[in-house]
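Peer 1: what's the 3D shape of this:
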Amino acid sequence: MAQTSTTVSGPRRTPPRPGAAWRAGGGLAGPAAVAVVYTLVQLALLVAGAGLGWDETVYVSQVSPGVDAAFFSAPRARGITFLVAPLTALTPSVEALRVYLALLSGAGLFLALRVWRPLLPARVLTLAGALFAGLWITVLYGPQVMPNLWVALGSLLAVGCFLRAARDRADRAALAGLGAGMAFVALMRPTDACWLALPLTVAALCVGAWRRPVLLLTLVAGVVVGCAPWVVEAYLSYGGLVARLRRADEIQGALGWHLAFYDQLRALQGRLLCRPCDVAWRRPGTGVWWFALPPLVAGGVLLAARVRLRAVVLVPALAGLSLAVPYLLLIGYAAPRFLLPAYALLALPAALCLLWIAEAARPRPVAAAGLALLLGAHLVVQYGILDGAAARARVNRTAFGRVAAELGRQGVRPPCVVSGEEAVRIAFRARCASRQTGGHDASITPARLAALARDRPVAVVVSGADEPPAYARSWRLRRLPDLPGTHHLRAYVSPSAGRSPSVLVMEVIFI
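Peer 2: From the prediction side, this is the model:
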C-alpha cells in the first residue's frame, strides 16, 4: 500500500510587493521638526547685529517709508519687495525684518514638504528637508531679503502640486497649488519660472495620462500671472519688454555658453558673489557634498523605478536640473544662492538613495551609524561656513554705520544724495537717496547731480586711488572710516551740506 506523504506548512506568507516599504504617506512630525529647527537656527545665528547686503538694500528701499528707492535694474523682479512690504511699513528695524523672514521661511519649508505627503514616504521628506535646510546657503538666505530661497520653496511646492494634479484629476486643491506656486516663482524671478515650467510642460505632453488641457493651462497661466508685473514694468520704465530683456542680458554679462561648474564649486567656500570668480579653491572640504550629489540623485532615480516611484522622483530631478542650467552653462559668474531651487528639488532623489543605502547595507546598525557620522561631518562644515558669513555681516553693519554717522556729522542729512563707492548701502543707512552717474545703475547725469548739490547735501564717495568727478573736485574733502575690503575711503561733500556744531567746534579748537 503506497504511503501518502503530507506536508505540514505554516501560514502562507505573501511576498512583499515591490515598493511596499516605500509607500507614500505617514505623519508630518519629521518635516515639522526640520522646519522648526531650521527656523531656530536662523533666529539664533543670523538675527542679532546683521545688516542689509547691497542687493537687500535695493529691494528694501523700494518699500521703506521715508527713504528714496534705490535704482532698480532691469534683471530684478519685485516679488521679494512685496513679501517684505507689510513689515517695512510697520518698522525700519532690520532685526524685526530678519525675524519675520525666518518665521516665514520655516513655515514655507514645512508647507512645501507637506505638499509631497501623498507622493513620498514621510522619512524621505524628512531627510530631504534636512539635507536642503542643512546647507549654509539655505540657512543664510532664510532671513535675507533675497528671492532665491523663495524660488526654491515655490518650485518644491509647484512640482509637488503638479504631480498630485497629474495623478488625481479630482485633486482641485493641487491644481490651484500648481497655479499659485508657478505664479509665486514667476513673481520672484520670471526667468526661473520659465526654466521650471519647461520640464513640467514636456512631462504633461509626453505622459498620456497627464495630457489634460486644464493641467497645461494652469501651468502656463501661473507663469503668465506671475510675470505680468515684470512685463508691465518693462513697458512703463524700460522702453518695452525687448529693451528690458536686452538690458538685463547686458547687466548679467551677456548670456551665452559659459561653463560655471568650477566657479560655483569655489563659491561654496563662502563667497556670496564670485564675479569675476578668480579665487583659489583653498577649502576642498566645502565641496565634497557637491560631488556626492549627482551620484545620489542618479541612484535615487534608478531606485525609484524599482519601488514604483519613478515619476514622483524623476520629475523633480528633471525640474531641478532644468533650474540649474542657466547658472551652470549660461552665466559667466557664480553665486551659491543661484542653485538653491535646484538643490531643493534634487534633495528628494538624494534622500531616497541615502535611505535605501542605510536600510540595505549590512549590518544595518553599523551602516546607519556610518551614514549619521558622514551627515554630521557635513553639517559641521556647513555651519563653519555659515558662522563666517554671519560674522562678516555683523562687521559690515558696524562699518557702514560708522560711515553714515560720519557723513551725518559733515552735514549730509536728509534730504541728501550719496553717489560713488558703495552709495546704495551708505545712502540707505544715512537716509539719503543713492544716485550713480555711470555703470549698470546709472540713474542721473553729472550735470543733474551737480545741480542738485546747489540746494541739498550731496556726497561723492571714492576709495583707493580713484579721483572724484570734475564737478566735485572743489568740494570739501573728508576722510571716512574704511569698509571691509575697501580702504582709503573719502567723501567729497557739497557746499550745501552744513556741518554739525560739534564738528565746527572741534575744527576751531584744532585751528
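Peer 1: only C-alpha atoms from now on, for both contacts and neighbour counts.
Peer 2: Fine.
Peer 1: what about residue 374, how many residues nearby?
Peer 2: 12 (other Cα atoms under 10 Å).
Peer 1: cool, and residue 467?
Peer 2: 12.
Peer 1: so it: helix, strand or coil?
Peer 2: Secondary structure for residue 467, judged by DSSP: H, G, I helix; E, B strand; the rest coil, is coil.
Peer 1: do a quick rundown of the strands in the stretch 251-400 of the chain.
Peer 2: Ranges of strands within the stretch 251-400 of the chain: none, based on DSSP state E, counting those that start in this stretch.
Peer 1: does residue 120 really touch residue 23, like I thought?
Peer 2: Yes: between residue 120 and residue 23 there is a contact under Cα atoms under 8 Å: 6.9 Å.
Peer 1: between those two, who's got more neighbours?
Peer 2: Neighbours per residue, other Cα under 10 Å: of residue 120 and residue 23, the larger number sits with residue 120, 22 against 16.
Peer 1: and the nearest residue to that one once chain neighbours are set aside, how many neighbours?
Peer 2: Spatially, and ignoring its direct neighbours in sequence, residue 120 is nearest to residue 24 (4.2 Å; Cα to Cα, 6 or more residues apart in numbering). Other residues near residue 24 come to 18 when the count uses other Cα under 10 Å.
Peer 1: identify the residues contacting residue 24.
Peer 2: Remark: with contacts taken as Cα atoms under 8 Å, 6 or more residues apart in numbering, residue 24 is in contact with 117, 118, 119, 120, 121, 122.
Peer 1: again, only this time at 7 Å
Peer 2: If you count contacts by Cα atoms under 7 Å, 6 or more residues apart in numbering, residue 24 has them with 117, 118, 119, 120, 121.
Peer 1: ditto for residue 147
Peer 2: By Cα under 7 Å, 6+ apart, residue 147 lies in contact with 80, 188.
Peer 1: what do you get for residue 163?
Peer 2: Taking Cα under 7 Å, 6+ apart as the test, what residue 163 contacts is residue 312.
Peer 1: this one next, for a side-by-side:
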Amino acid sequence: MRKTDVIGETPVGAVVAARQGTVAAAASGSPLPWLAAVSAAFTLVHLALVAPGLGLGWDESVYVSQVSPQAPAAFFSAPRARGITYLVAPVAALTTSVTALRVFMAVLAGCGLFLALWVWRRLLPAPVLAMAGALFASLWITMFYASQAMPNLWVAYGSLVAVGCFLRAAQQPSDRWAPAGMAAGVAFAALMRPTDAVWLALPLAVAAVVMRAWRWPLLLVLLAAGVAAGCAQWIAEAYVSYGGLGTRLDRASEIQGRLGWYFSVDDHVRALDGRILCRPCDVPWRRPATALWFFALPLLVAAGLWAASRARRHHAELVVATVAGAALAAPYLFTVGYAAPRFLLPAYALLALPVAYGLVRACRPRPWGRRIAVGFVAAALAAHLAVQYRVVDSAADRVRRDTAELGRIAAELNALGVRPPCVVSGTDAIRIAFRAGCASRQRSGHDESITPEELAAMARHRPVAVLVGEEGRPPAWARAWPAHPLPGLGKRTGLRAYVMGAPPADTSR
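Peer 2: Coordinates of the predicted model:
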C-alpha cells in the first residue's frame, strides 16, 4: 500500500481527512470577505497613518535609483538583489513622486497579503487565515515597511505562497497548479533575497521526503528549479560585475560583518523598540514592553500546534509552516552579528498561522467559558495593537524628520551649484545625492565604488561635493576646496560640503 503525505495514514484516510478539512473550512465561511477586509484595512491604515511624509531611506534610494530618472544609479553592493527594483519599476521609471510610489507599493502590499493567504484557503479555516493576516499586518515592522522599496515583506509573501502550495501539492494530487505555485513562490523569494530562498527550500525538501508526499521527487525538482530560476540573475551578475560567485558571496559576507556563529536574539529583542537597524546593537533596552510579544511568540506557536494536535486536524500544515518559519529566522538569529527587525518578517508571516489557529481555538471553549476566553484574547490583542502603533508612529516620525532635513541639505547643495550632472561623496551621500539628482560615489566602506584620484579628476569637468561631519576631516586632495556649512541631519550637526567644479552659487535666495 502506498504511503501518503502523513506518516501512518492510508490513502483512504488521507482523502477523508482532506474532505473533512474542506468541509470545516466551508463551514467557517468563505475566506474571500475575511481576507479582503484584512488586506484592505492593512493598506488603508498604512496610507493614512504611516506613509504620509515618509521619504526614501538609504537602501530604498539604492534600489529605486536603478530605474528612476531622478538621479544616476547608486552603487549596487554585493548582498543586494534586484527583485525589489523590478517591483517598483512600473512607477519609479515613470515618475519621481515618492507619494505615487508609496501608494502603488501599499496597494501592492495589500494585494500581496491577500494572495499569499488565499493560497491557504483549502488548508486552514477562513477565521484562522484572517486572524493570521491581521496579526502579521499589525506588527509595527510590517506596517512600517508596507510601502517601502525593501525586499523582506515580499520574501514573506513568497514564503507563504511556497509553503501553502507545497502542502496542497503534497496532500491534494488533483491540484495541478500547486506544484507550479510552489516553484513560483520560491523563485519570487529568491529574486528578492537569494539566501532566504535557500533557507525556505531546505525544510520543504526535507518535509517532502519525511511526509512521503505525493509526487515528492517532482516537488524536489521544482524546489531546486525555483531557487535556480530566482537566483539566476544574481549569479550571472556575480560573474559579470563581481569577479565570480565565490567573490560576490565573500564580499557579501564581509559587508554583513562576516557571517559566522553569533547569538543575535538579544540584538533583535532590543531592536523591536523601533530601531530600523541595530548595528552594532550595544544600546540600552529602554522599552521592554515592545518585545513582550516576541517572548510570547514561541509559547503561542506551541499552543497552536497543541490545539491542532488535540483537534486532529491541520496539524501537519501548521508543523510545516512552523519549521519553515524557524528555518527562515535561524540565519538571522545565529549567523549575523547585528539586527534589523525586517529580517524576520518571513518567519513572522509563517509563524502567524499556528498562533492564529491557537487563538481561534481558544475562543471556542464550552459555552460557559466562551465569553471569558474571547474577552481575554480581545484585551491582549488590544494591548498588543496599542504597543505596535506607538512603535510604528515613533519610527515613522523619525523618518519624516530625516526626510525634511535631507530635502533641505539637497536644496542647499543645488543652490551651491551642485546640480546634475554632479557627484556627491562622504557622509550619508546616497540619500542626499539621490535627492539632489546627483550620482553617489564612495571612496571606502560598503559602497566603495571609486578611487580618490578618480573622484578628484571628476571635479575638473562636473560639480563634486564631499560631505563631512562635525568632527570629520576632508580628504587631503579636497581640503583646499571651498567649504560650505549645511543644515543638520538629526543629531548630526556641523555638516560641511567641500565643493569643486560647480558654477557660481545661487545668491538670489
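Peer 1: so what's the residue nearest the centre of structure 1 up against?
Peer 2: Against the mean C-alpha coordinate of structure 1, by Cα atoms, centre = their mean, the closest residue is residue 148 at 2.5 Å. Shown in contact with residue 148 of structure 1 (Cα under 7 Å, 6+ apart): 337, 338, 340.
Peer 1: let's see 10 Å
Peer 2: Residues in contact with residue 148 of structure 1 (Cα atoms under 10 Å, 6 or more residues apart in numbering) are 80, 138, 141-142, 154, 185, 188-189, 192, 336-341.
Peer 1: do residue 162 of structure 1 as well
Peer 2: 168, 174-179, 181-182, 200, 204, 210, 215-216, 218-219, 315.
Peer 1: in structure 2, what sits opposite it in the alignment?
Peer 2: Mapped onto structure 2 by TM-score structural alignment, residue 162 of structure 1 lines up with residue 166.
Peer 1: report how many residues lie close to the closest residue to residue 40 of structure 2 other than its chain neighbours.
Peer 2: Closest residue in space to residue 40 of structure 2, ignoring its immediate chain neighbours: residue 110 at 6.2 Å, by Cα to Cα, 6+ apart. Neighbours of residue 110 of structure 2 under the rule other Cα under 10 Å: 24.
Peer 1: ok, residue 110 of structure 2 touching residue 142?
Peer 2: No: taking contacts as Cα atoms under 10 Å, residue 110 of structure 2 lies outside contact range of residue 142: 11.1 Å.
Peer 1: pretty sure residue 470 of structure 2 sits in a helix.
Peer 2: No: using three-state DSSP, the secondary structure at residue 470 of structure 2 is coil, not a helix.
Peer 1: how near is whatever residue of structure 1 lines up with it to residue 438 of structure 1?
Peer 2: Using TM-score structural alignment to pair residues, one finds that residue 470 of structure 2 aligns to residue 464 in structure 1. Using Cα to Cα, to the nearest Å, residue 464 of structure 1 is found at 18 Å from residue 438 of structure 1.
Peer 1: thinking again about what came up before, contact partners for the residue nearest to residue 40 of structure 2?
Peer 2: Counting by Cα under 10 Å, 6+ apart, residue 110 of structure 2 touches 35-36, 38-44, 46, 116, 137, 146-147.
Peer 1: hang on, the earlier thing: common neighbours of residue 120 and residue 23 of structure 1, please.
Peer 2: residue 309.
Peer 1: hey, where'd the strands end up in the stretch 401-511 of structure 1?
Peer 2: So, for the stretch 401-511 of structure 1 - with DSSP E, counting those that start in this stretch - the strands run 417-420, 433-434, 458-462, 476-479, 490-493.
Peer 1: deepest-packed of those, please.
Peer 2: Most buried of the strands of the stretch 401-511 of structure 1, by mean neighbour count (mean count of other Cα atoms under 10 Å): strand 458-462, with a mean of 27.
Peer 1: picking that back up, quick one: which two of the contacts of residue 24 of structure 1 are the most distant?
Peer 2: Using Cα to Cα, those reach their maximum pairwise distance at 118 and 121, which is 7.9 Å.
Peer 1: more neighbours: the two, which one.
Peer 2: Set side by side, residue 118 of structure 1 and residue 121 show more neighbours around residue 121, with 18 against 15, by other Cα under 10 Å.
Peer 1: aligned against structure 2, show me the partner of that one.
Peer 2: Here residue 121 of structure 1 is matched to residue 125 in structure 2, going by TM-score structural alignment.
Peer 1: can you pull the contacts of that match?
Peer 2: Contact analysis of residue 125 of structure 2 by Cα under 10 Å, 6+ apart lists 21-31, 314, 357, 360.
Peer 1: that one and residue 26 of structure 2, how far apart?
Peer 2: 8 Å.
Peer 1: returning to that earlier point: overlap in contacts, residue 118 and residue 121 of structure 1.
Peer 2: Common neighbours of residue 118 of structure 1 and residue 121 (Cα under 10 Å, 6+ apart) are 23, 24, 25, 26.
Peer 1: the longest helix along structure 1 vs structure 2, average offset?
Peer 2: Identified as the longest helix of structure 1 according to DSSP state H is helix 364-409. Once fitted to structure 2, helix 364-409 of structure 1 is off its aligned match by 0.8 Å on average (mean Cα distance after the TM-score superposition for structure 1).
Peer 1: roughly how far out does that helix sit from the chain middle?
Peer 2: 16 Å (Cα atoms, centre = their mean, to the nearest Å).
Peer 1: so residue 321 of structure 2 sits right up against residue 123, yeah?
Peer 2: No: in this structure, residue 321 of structure 2 is not within contact of residue 123 by Cα under 10 Å, at 11.5 Å.
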